[in-house]
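Visitor: structure for this input, please:
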Amino acid sequence: MRRHRIRGRAATTLALIAALSLVAAACGGEEEAPATTAAPATTAAPATTAAPATTEAAAMTLADVCPDPLVIQLDWEPESEHGGIYQLVGPGYEINNDAKSVRGPMVAGGEDTGIDIEVRIGGFAVGFQPVQSLLYQDQDIFMGFVRATEAMSTYADVPVVSVMATFEKSAFAIYWDPETYPNVNEIADLKDEGAIILLGRPDVFQDWWVAEGIMDESQMDLTDAPKPAAFIGAGGEVAEAGFATAEPYIYEVEVPEWGKPVKTQLIHDTGFEEYFQALGVRAADATDRADCLREVVPIIQQAHVDFLNNPDPTNQLILELVDVYDTGWIYTEGVADFAVSTMLELGIMGNGDNDTLGDFDMDRVVGLLAIIDQVTEADVSGLAPEDLVTNEFIDFSIGL
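Guide: Coordinates of the predicted model:
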């Protein structure tokens, strides 16, 4: 069997305690139907209604107000879910295999903005540390991907403000064998079947599911069993947590030992409406670097629109980085195409309830704070949504 090292971004939580100790030392110095798993070719998004962001004005403006290079720290290996960030890397880029980063001219709509961008990967390369910790360990990092519920829990130690939601919905999902469980149409139905769910490790959404009666504690398998071997070895008797943008395609198309569709539902669609992969900055920089953020956030919004409309060139860069970095991460063109199609189909990346890509719904943030307060020991009583996220820099005219 060709062994896939399937994504483990969830493992960053396990590194958080150690990472926070490093930070301290440094500072001292409506529900959707579940998706099926066909493997479509890449699907282009509908034509955008917004004009391409930036032109020559940006070339002057960014050089005046933004760091050079502008460093963005990602939360995982190169993948299409990060395509809107890699879209910003222009021709003439250089790959640093030792640092696991790529640097090149930062472009907006194909135009040079006058500064460089450096994109760094997460995961194994950074010891699975969460980005909010890395932001405080390395002041060269300007912004990076954070998870809203983690940012809430760690705000007292590493305060981060998210300035753009690159995902409208988290891609995190549960999938199962529809042949074994023909009467299961959503995650909650697995409870009636008594199905074990391979969850990998503890997570706040699991505690909330148990509190809300969506899942029984007896269904939880937190053994971090290897993928895809554990799922296949169980012969369809278990469900599994993973990413709707990857594992369903991998299991059906790239793992012949399984070789058939699974059924999938986003965790988001159970009511746990996480902002995953939010683009965050150090809390002070939301004020101190506001001039830069005011210019650069709309550029990043438009880059996501441009990527979804024409993903192939940027996906080729992503595949090149996978090959050069050679970390053991297996990522194929088929998975890249499937990721884009699935993000569009399920609304993972795109507009929310309005015509804007990248803005935050404050009511959702209120709901997430309530969940953190309900099922964790973190004290979030003094936090307001505006402490954690902001739409100040969003251009509401930019969307799909």
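
Visitor: drop to CA atoms for contacts and neighbour counts, all remaining ones
Guide: Fine.

Visitor: can you show me the helices along the stretch 101-250 of the chain?
Guide: Remark: helices assigned in the stretch 101-250 of the chain by DSSP state H, counting those that start in this stretch are 131-137, 148-153, 189-193, 204-212, 229-233, 247-249.

Visitor: same list, those, but as a markdown table with distance to T223 and mean neighbour count please.
Guide: What follows is the helices of the stretch 101-250 of the chain, written out as a markdown table (distance: least, C-alpha to C-alpha, whole Å; neighbours: other C-alpha atoms under 10 Å):
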| stretch | distance to T223 | mean neighbour count |
| --- | --- | --- |
| helix 131-137 | 25 | 25 |
| helix 148-153 | 21 | 22 |
| helix 189-193 | 19 | 16 |
| helix 204-212 | 14 | 17 |
| helix 229-233 | 10 | 16 |
| helix 247-249 | 19 | 27 |
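
Visitor: tabulate those in CSV, adding columns for distance to P105.
Guide: Formatted as CSV, the helices of the stretch 101-250 of the chain follow (distance: least, C-alpha to C-alpha, whole Å):
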stretch, distance to P105
helix 131-137, 22
helix 148-153, 30
helix 189-193, 49
helix 204-212, 39
helix 229-233, 42
helix 247-249, 33
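
Visitor: nearest to N310, of the ones you listed?
Guide: Between N310 and the helices of the stretch 101-250 of the chain, the shortest gap by C-alpha to C-alpha is with helix 247-249, which sits at 20.7 Å.

Visitor: who are the packing partners of the helix or strand following the closest one?
Guide: Counting by DSSP states H and E, the next helix or strand C-terminal to helix 247-249 is strand 263-266. With contacts taken as 3 or more C-alpha pairs under 8 Å, 6 or more residues apart in numbering; DSSP states H and E, strand 263-266 sits against strand 172-176.

Visitor: so which elements touch the strand it packs on?
Guide: When contacts are defined as 3+ C-alpha pairs under 8 Å, 6+ apart, strand 172-176 packs onto strand 239-243, strand 263-266.

Visitor: from the chain's centre, how far out does the longest one sit?
Guide: On the basis of C-alpha atoms, centre = their mean, to the nearest Å, strand 239-243 is displaced by 15 Å from the centre of the chain it belongs to.

Visitor: second input sequence below; structure requested for side-by-side comparison:
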Amino acid sequence: MISSHPSTMLRSVFILIGCVMISGCGISDSSTNPSPPPISGGDALQSAAVQLNWFPESEHGGLYQAVADGTFQAHGLDVTIRPGGRQSPVAPELVMGRVQFAMANADDVVLFRNQGADIVAVLATMQNHPRCILVREDSGVKTFEDLAGKTLQRQGGRAFLEFMRSKGLLDQVKEVPYHGSVSSLVTDKDVAIQAYSFAEPLLAEQQGVKVRKLMLSDLGWNPYSSVLITTGDMVRKQPDLVQSFVDATREGWQHYLDDPTLGNQAILKANQHGMTIEALQFGHQELKTLALPDDMPPESLGEMTDARWQTLVAQMVELDLVDGDKVRASDCYTTQFTESAEKMPDTVSVE
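Guide: Here you go, the predicted model:
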């Protein structure tokens, strides 16, 4: 990811959600939250749309793979992928029923629910979050504590920054805005930047600079990433559609991790913002370790645990980012669509 997700624009997202609710588009009212009609039989395909939270990149590879290789179609689905951007209205698109699914991070789901949006995670592609602080190898920074005295380019308001701040790791760090470029890091060894492990490191190294990644997951901040989300209304009233979409998405991810050729071709066609095959290949290799870490079996791809969600919500309550009376971990996700692991073919080869 070349820059942070549009969920950094949560304030505008929440305003939009509020407008929807005030105007009568109730979150759980199916009469104002239209969904695709059920399959009528025969070879008819059920239409569904999924909103990305950023421009198409390798983190969306499973979706593009499932379209390109016919996996969605094999599951009876005609899927439209809507690319995101810097201000993608993920939550409002779901709440207003303009899409049935979307991509987000787990901490975004918690924030959405804190604002009253009935949004539910149904699949988590990345078990480990790709968020990192990127530094030059010659900076002398080997740990988060070594950031003292350095300048950190970051986008304000992000939950991971509050987590770092709560541990005193930013007390002696100069924080300045981040504008989505590695140029300052390349030219100044005393500059660190927020990054995703499968994007910015390649950009820096292509400019001849060796870098080191300080992973936030090692620090204890590890929300699920590339999470497939939908509304509680969809889960309750169209579980068959949700099941089909989850099954196809999981299979698409397995195919992508095994051989990303078709998915990457589709991403390159969809992304007109400087995406390259080198960036996608780099991201694909990194994704293997994030989606299936610690010898996690391929058939478990996408699964979520209550312990992880409980930890995340507790962290965000402690950081005063959400109200513990409004958000319960058990409401943020469901495993009912990922429990049938036997449905998934064992096709992923992770080296």
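
Visitor: work out the TM-score between the chains.
Guide: Superposed pair, TM-score by TM-score structural alignment, normalised by the length of structure 2: 0.85. Supporting alignment: 326 aligned residues with a C-alpha RMSD of 2.5 Å.

Visitor: related to what we said a few turns ago, for R7 of structure 1, find the nearest of the helices of the stretch 101-250 of structure 1.
Guide: Nearest to R7 of structure 1 among those is helix 247-249; the distance by C-alpha to C-alpha comes to 8.9 Å.

Visitor: what range in structure 2 matches the closest one?
Guide: Here helix 247-249 of structure 1 aligns to structure 2 at residues 200-202, judged by TM-score structural alignment.

Visitor: that stretch against structure 1, how far on average?
Guide: Using mean C-alpha distance after the TM-score superposition for structure 1, stretch 200-202 of structure 2 ends up 0.8 Å from its aligned counterpart in structure 1, as a mean over the superposed pairs.

Visitor: of all residues in structure 2, which one is nearest the centre?
Guide: In structure 2, the residue lying closest to the centroid (C-alpha atoms, centre = their mean) is S226, at 2.7 Å.

Visitor: neighbours around the equivalent of Q73 of structure 1 over in structure 2, how many?
Guide: Superposed on structure 2 with TM-score structural alignment, Q73 of structure 1 falls opposite Q51. Using other C-alpha atoms under 10 Å, Q51 of structure 2 has 25 other residues around it.

Visitor: roughly how far does the residue opposite A106 of structure 2 in structure 1 once aligned sit from Y251 of structure 1?
Guide: Counting by TM-score structural alignment, A106 of structure 2 corresponds to A148 in structure 1. Note on A148 of structure 1: its distance to Y251 of structure 1, by C-alpha to C-alpha, to the nearest Å, is 29 Å.

Visitor: got it, and F231 of structure 1?
Guide: Per C-alpha to C-alpha, F231 of structure 1 is found 10 Å from Y251 of structure 1.

Visitor: what's the closest non-adjacent residue to G263 of structure 2?
Guide: Distances taken as C-alpha to C-alpha, 6 or more residues apart in numbering place Q65 nearest to G263 of structure 2, at 3.9 Å, with adjacent residues excluded.

Visitor: what residues are up against that neighbour?
Guide: Contact analysis of Q65 of structure 2 by C-alpha atoms under 8 Å, 6 or more residues apart in numbering lists T71, G252, W253, H255, Y256, P260, L262, G263, N264, A266.

Visitor: distance of the aligned residue in structure 2 for V375 of structure 1 from A49 of structure 2?
Guide: Aligned counterpart of V375 of structure 1 in structure 2: L319 (TM-score structural alignment). Computed as C-alpha to C-alpha, the L319 of structure 2 to A49 of structure 2 distance reads 34 Å.

Visitor: between these two, who's got more neighbours?
Guide: Ranked by neighbour count (other C-alpha under 10 Å), L319 of structure 2 and A49 place A49 first, with 20 against 14.

Visitor: hmm, that one is touching L94, no?
Guide: No - using C-alpha atoms under 8 Å, A49 of structure 2 is not in contact with L94, being 9.9 Å away.

Visitor: overlap in contacts of those two?
Guide: Q100, F101.

Visitor: ranges for the helices of the stretch 201-350 of structure 2?
Guide: Using DSSP H, counting those that start in this stretch, helices in the stretch 201-350 of structure 2 cover 216-219, 232-237, 239-258, 261-270, 277-291, 306-318, 329-332.

Visitor: looking at those helices, which is closest to E145 of structure 2?
Guide: Closest to E145 of structure 2 of the helices of the stretch 201-350 of structure 2, according to C-alpha to C-alpha: helix 216-219, at 10.9 Å.

Visitor: mean distance, the closest one to its aligned residues in structure 1?
Guide: When structure 1 is superposed, helix 216-219 of structure 2 averages 1.5 Å from its matched positions, counting by mean C-alpha distance after the TM-score superposition for structure 1.

Visitor: the match of helix 247-249 of structure 1: how far from the chain's middle?
Guide: Between the centre of stretch 200-202 of structure 2 and the centre of its chain there are 18 Å (C-alpha atoms, centre = their mean).

Visitor: what do you get for stretch 272-285 of structure 1?
Guide: Taking C-alpha atoms, centre = their mean, one finds stretch 272-285 of structure 1 lying 10 Å from the centre of the chain it belongs to.

Visitor: over to stretch 300-311 of structure 2?
Guide: Mean-position distance between stretch 300-311 of structure 2 and its chain equals 14 Å (C-alpha atoms, centre = their mean).
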